[in-house]
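[1] generate coordinates for the sequence data below:
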Amino acid sequence: MFNKILIANRGEIAVRVIKTCKRLGIPTVAVYSEADAASLAVEMADEAVFIGPPAPGESYLNMDRILAACEETGADAVHPGFGFLSENAKFPEALAKKNIAWIGPNVYAIQSMGDKLESKKLAAKAGVSTVPGFKGEIEDDQQAVEVADDIGYPVMIKASAGGGGKGMRIARSASEVKDGFKAARNEAKSSFGDDRILIEKFVEKPRHIEIQVLGDKHGNVIHLNERECSIQRRNQKVIEEAPSPFLDKRTRDKMGEQAVALAKAVDYDSAGTVEFIVDPNKNFYFLEMNTRLQVEHPVTELTHDIDLVEQMIRVAAGKELELTQRDVRIKGHAVEARLYAEDPYRGFLPSIGRLERYVEPEQGPMGPGKLRIDSGVREGDEISLFYDPMIAKVIGYGDTREKAIDALADSLDRLHVEGLQANAPFLSAVLDETDFRKGNIHTGYIDEHFPDGFAGTVAREDQLRFMTAAAAFVHTTFVQRATQIAGRLTPAPNAGELHDWVVIMDGHRFAVEMRLPQGAIGEEVPAELWCPALSTGRMALATSWRPGDHLFEGELDGEKFALTFSDRTEGYRLRHRGFAATVLVCTPRTAELHARLPEKEAADTAKLITSPMPGLVMSVNVEVGQEVKAGEALVVVEAMKMENVLRAERDGTVKSIEASAGDSVAADELLIEFE
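    All right, here's what the predicted structure looks like:
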């Protein structure tokens, strides 16, 4: 097909493309910025070319440097992945002038569908249902208000050249339109170099459902059914699945037919996605077409036994599709969760830093289904502020939706991340919710179910049992090892003898008797424990855990479980699904004394405005001595291509300003102090 493929991207998608190329026997070239010099993609590729500083505009968005890399290595084809230059029509045009193949759709399709204003006109002409909205460009915030008033609230404000939730806002009033228009335009210019904005009607409680299409250069176009991407936060997808638990066959077929009609209208000849919003009555409306591979493509691959990257390569090489629409069948169910470097306990703010510990569960069989992980990082890698904070995509597959969800949930339990925060507890909490399990979801699901943000879940009784058993076992193991050190004055009971503990966790105190097995540590010989508050009888715990392990897998009275585990200065930190706690294991006397300790008072930070994450100060909107009102915008900090507006929590007077526009700031760095 091709002699050598250059991947004009980074991270997870670069690794994903390289894996398919290796299977096909096609050599690959990775390009990298200073921030990615030691990345997994660079390690895996056959060749690698340095293209510039970390800022995307000076590296991954710099066409000249990528074209030079093609010439330097002799690459005769380029796969753009997603994001960056993947939907920039000028890039394939430039490649064509140098006789380098573009592994993506034709330029006309990119131009037509990349402009949301033009794409809606083409969609309507092709017979595709479209959302009511203003068909022209919006010049300023005043016109934006006039258009929104005419359409009727709520409205969606979004970048014409946008994608991935960047440059997108929902407004329910004229004032929200003004603020949202300015923020969306700034994000659009920063992310896409195009600040054009459109406004359309926002459908209440919609589901976001997209159709995967695949076309070749011979006029053949098929669809590979749908993916549901309704679980979103800040208009960015968090959990995706295929097929949708909501669609019936009739609606699925109609959506597929319209997606194919639109693709044929632009002679579509690669993998692409037609996105729809679907109301509670199954009325659906065209949203946009993404002329590239989607982040969530693995759920389609798993449920259709197809490699979309391979298909893109074959089509770009001029080959016909091997599938017809009659060949397309849905097989099982897949659910994907995006593991992000962000702190779910602090409003999902980006958590930038080094992956001091990163351990993935083994791919393959997992619980009732199987596991796939697409990632572009390893332990020791750094998550940079310059790029998207995704660590990995974790995908569960099963014969049924329930089995797929369970496989994914079991996998998240077995992921271990240290050095920065990750959103795994939040993802697990969503997967465990009754409404999600029933498929009762929509794009406002997270705001509706977590209106005050995420603070962890309340422990279930089974989680209390798992954590109590694990903590008692770990502590007993450590104590017994310590008594083997020469010179210890008070040896603890030996293996086979009883240990009396009090486990303190999340406001609970559980008296526990633990008897370790006679076998060696690490052997799955059942230990015994008795905890009257959690069980009417003695419980049997089988585990192969040994000191140094950061995953505690066990079986408690026949019920399998896994906890992420780490030592703390005081106690152990354990997590199961959305519940996490620091657990202390004490002797009864120590527990009695611990109960008398005074509560530590929280520091008073009411007069301080600090940066919630590492980032770049875009603007400071106040001056020293200025009086501000609660809710007033003070500072705008950009991190990972998203603008974060810091507002006053109460009325006050600015005493000092510690940062200026253009400054790089660390997490918790002081920005403004009030009198």
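[2] use CA for all of it now, contacts and neighbours both
    OK.
[3] quick one: the strands in the stretch 151-300 of the chain?
    For the stretch 151-300 of the chain, strands defined by DSSP state E, counting those that start in this stretch occupy the ranges 155-159, 168-171, 197-201, 207-215, 221-233, 236-242, 271-278, 284-290.
[4] can you list contacts of the third one?
    With C-alpha atoms under 8 Å, 6 or more residues apart in numbering as the test, strand 197-201 has contacts from 116-117, 131-138, 144, 147-148, 151-160, 181, 184-185.
[5] ok, now which ones touch residue 413?
    Listed by C-alpha under 8 Å, 6+ apart, the contact set of residue 413 reads 428, 562, 563, 564, 575, 576, 577.
[6] right, I mislabeled it, should have said residue 302
    With contacts defined as C-alpha under 8 Å, 6+ apart, residue 302 is in contact with 331, 333, 334, 397.
[7] go ahead and name everything in contact with the lengthiest helix in the chain.
    Secondary structure of the chain per DSSP state H: the longest helix is helix 461-483. Residues from elsewhere that reach helix 461-483, judged by C-alpha under 8 Å, 6+ apart: 490-495, 499, 501, 503, 510, 512, 514, 516, 521, 527, 529, 534, 541, 547, 552, 556, 561, 563, 572, 574, 576, 579, 583-585.
[8] of the residues you listed, buried ones?
    492-495, 499, 501, 503, 510, 512, 514, 516, 527, 529, 534, 541, 552, 556, 561, 563, 572, 574, 576, 579, 583-585 (16 or more other C-alpha atoms under 10 Å).
[9] one more, for comparison:
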Amino acid sequence: MKIFNRILIANRGEIVARILKTAHQMGTEVVVLYTSDDTDHTYIKAADKAVLLKGNTLADTFLNKERIIDIALANSVDAIHPGYGFLSENADFAQMCKAVGIKWIGPSPNVIRLMGYKRSAREFAEKLGVPVLHARYGSADELRKYRDVLQYPVMIKAQAGGGGKGMRIVRNAEDFEDALHITGREAGMFFGDESLYIEEFIEEARHIEVQVFGDNFGNVIHMHERECTVQRRHQKIIEEAPAAGISDALRGSLHQNAVKLAKAAKYRNAGTVEFIVDRNENFYFLEMNTRIQVEHPVTELVTNIDVVKEQLLIAAGNEFAFTQDEVICRGHALECRLYAEDPENGFMPQNGTLTLNAAPELKSVRVDGSFEKTAGMSSAYDPLIAKVITGGNDRLEAMKNMIGALEDYKIQGVKTNKGFLTNLLKSPVLIQNKIYTQYCDLYADRHTDFVVLPDERFVIAWFFLNSGITGRSSSVWSKLGNWRHQQVNNLTVADKTYHVSGYKINDADWQLTVNAKNYRCSQPRFMEYELQFVLLNEPVKVTWSQKTDRSFYIEIDHTIHLVQPNIVKRKLTESDAQLKARNVVSPLPGRVMRVYVTPGEKVVKGKAMLVIESMKIENRIVADHDSTVKSVLVTEGQQLNGNDLVIELE
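    Below is the predicted model:
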């Protein structure tokens, strides 16, 4: 069996940690890349060598083909694994590797050009008799002529797109021009190619894909299918294998057509053929991803095949060690993508510091991640924190295991979609598999967390944490001494003010006063990330992390509040309120993608004024009241730091 001595992983984040793990198990050395934003990733220490990429933009770092090739040559690597995203489907980069004698862990450059480009892939599929949706191709200027002849709704897509980027649903002619402009700009920014196509849009569709593999000897197999219908903003958040509730005929047709495509393309290494399926089980080819997929772990769980290992073996020149008949799908698997985002606010990405990132340590749960227990989330990258993967004998068991895993995942410091995912998994729409690709965008509010208002439990938890943070066991409480009064602490929780003081009565009991009301507490037990105590004969379980010296994130009943010493705020005057109403500020750092308004224009509440791209997600900033635009202070393409003044209103 041939194996590589040393590889370079041209990527960042969890996929680097995932590839490194398998490579080391195979005895292969690994070189990784990182930027100044990546110092909190575990693989930097685990790699055989880590190389710093200097620069402030993706063009300087993970999209810098020449620099990455130079690093690979300087470190005498045998091969480059591109992971997903960045240069993973860049045929020119694959060709550059080949030109300098470095193996590319993926398909050939010619196949990437054929199947990675949407128009050529669709035309290739159509010639083979694989069903495709009707489409029109061209630049934004060339496609404008179809505005009044299209049958809406339609989808505008980037020809070189992938990963849910460069896609817009258009439901009427009035929105066509704007969607065309934004999609073209996004295509140019993310893929370096502004070519687009317009495709029929299928309402209430399912997204099902087939994992295929080709070796160097003409063999092509499939590793069954995955369901990827649960999405937000065209990006997947829950994936599962196999697809549930489809007929054997459809399943067989998807497998057959995926293999037919891969064989005809002379495909080598891992790839994914994606299909859209309507309510009547009509299916249509969407695209082929010529790389490893984010969701590959669910395939690994149901087939017991290490996809990364097979990638490395095939790229090294080996033949499959198994046949199609030996690739058996057993049980069911789910993957949830844990993102730093706010489901209550349009899934807006959240940057900041993870004060606590403690994944469940259970044999039945797999977590693919790379962040340390505390880490910084950069606005320059995708907001993915980790992938949580569970299996079961059937779908319901896998879902039950996933709910338990998410509830046991301790994460604080930034808002996440953990609660949203948990609620969705418990809902009839997912249990009965009645979901479709647009569901989460339309009905997110049905599954957002019920927020528990702050009460005395949060304040009492803060008191114990503040008193005992210097210790790491229950014995810490003895240092305070019997009948020792504590000073009154003035706290703020969710803009409410609390006053708390207390003293220890005996070895087990405490007397606490919160806003002049007395409480008897007992048995405080202080652990890493957890605090337990009994209040009014009821046990209270707390998950906590420290933000600053005396401020803590405290989680009770799946609700997190920041509890901190009271900060006296100047009372907002009428002039302050008027000034705030006249100013529009950026709620997060990012790049201005689109400005919709001009000075003197009247805007109504809810009108989109601009789009800011942050963490690879577009965020529409809308007017919160009727007004008139006085001045626009930003331009398209401008980088924002967050809280920047962008528009003045009269």
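[10] among the contacts of residue 413 of structure 1, which lie within helices?
    With helices identified by DSSP H, the entries of the contacts of residue 413 of structure 1 that belong to them are residue 428.
[11] re earlier: mind checking which of the contacts of helix 461-483 of structure 1 are in strands?
    Secondary structure from DSSP state E places 499, 501, 503, 510, 512, 514, 527, 529, 541, 552, 556, 561, 563, 572, 574, 576, 579, 583-585 of these in strands.
[12] residue 376 of structure 1 -> structure 2?
    When the structures are aligned by TM-score structural alignment, the residue of structure 2 matched to residue 376 of structure 1 is residue 370.
[13] so that match makes contact with residue 377?
    No - applying C-alpha atoms under 8 Å as the test, residue 370 of structure 2 and residue 377 come out as separate, 11.9 Å apart.
[14] number of nearby residues for the residue nearest to residue 129 of structure 1 when sequence neighbours are not counted?
    Counting by C-alpha to C-alpha, 6 or more residues apart in numbering, residue 285 is the residue found nearest to residue 129 of structure 1 once chain neighbours are left out, at 4.8 Å. Number of residues near residue 285 of structure 1 (other C-alpha atoms under 10 Å) recorded here: 20.
[15] mind listing what residue 285 of structure 1 touches?
    Contact analysis of residue 285 of structure 1 by C-alpha under 8 Å, 6+ apart lists 128, 129, 130, 131, 276, 277, 278.
[16] out of the residues you listed, which comes closest to residue 295 of structure 1?
    Nearest to residue 295 of structure 1 among the contacts of residue 285 of structure 1, counting by C-alpha to C-alpha, is residue 276 at 16.4 Å.
[17] quick one: residues contacting that closest one.
    For residue 276 of structure 1, the residues meeting the contact criterion (C-alpha under 8 Å, 6+ apart) are 208, 209, 210, 211, 284, 285, 286, 287, 288.
[18] tell me how far it lies from residue 428 of structure 1.
    Summarising the geometry, the distance separating residue 276 of structure 1 from residue 428 of structure 1, computed by C-alpha to C-alpha, to the nearest Å, is 27 Å.
[19] ok, residue 516 of structure 1 next?
    31 Å.
[20] before we move on, what about residue 299 of structure 1?
    Counting by C-alpha to C-alpha, the gap from residue 299 of structure 1 to residue 428 of structure 1 is 18 Å.
[21] residue 613 of structure 2 matches what in structure 1?
    Alignment note: residue 613 of structure 2 maps to residue 638 in structure 1; criterion TM-score structural alignment.
[22] to which residue of structure 1 is residue 75 of structure 2 aligned?
    For residue 75 of structure 2, the aligned position in structure 1 is occupied by residue 73, per TM-score structural alignment.
[23] and that match, how many neighbours does it have?
    Residue 73 of structure 1 is flanked by 16 other residues according to other C-alpha under 10 Å.
[24] could you do residue 391 of structure 2 as well?
    The number of residues packed around residue 391 of structure 2, counting by other C-alpha under 10 Å, is 27.
[25] again, but for residue 322 of structure 2
    With neighbours defined by other C-alpha under 10 Å, the count for residue 322 of structure 2 comes to 9.
[26] just tell me what it corresponds to in structure 1.
    Looks like residue 322 of structure 2 aligns to residue 323 there (TM-score structural alignment).
[27] secondary structure element for that match?
    In the assignment (DSSP states H and E), residue 323 of structure 1 maps to no helix and no strand.
[28] for it, give its distance to residue 211 of structure 1.
    Plainly put, residue 323 of structure 1 is 16 Å away from residue 211 of structure 1 if you go by C-alpha to C-alpha.
[29] so what's the residue nearest the centre of structure 2 up against?
    Of all residues in structure 2, the one closest to the mean position by C-alpha atoms, centre = their mean is residue 384, 3.3 Å from it. By C-alpha under 8 Å, 6+ apart, the contact set of residue 384 of structure 2 is 337, 338, 339, 340.
[30] surely the second one and residue 416 touch.
    What it means is residue 338 of structure 2. Yes - with contact defined as C-alpha under 8 Å, residue 338 of structure 2 counts as touching residue 416 (7.0 Å).
[31] helix, strand, or coil at residue 117 of structure 1?
    In three-state terms, and counting by DSSP: H, G, I helix; E, B strand; the rest coil, residue 117 of structure 1 is helix.
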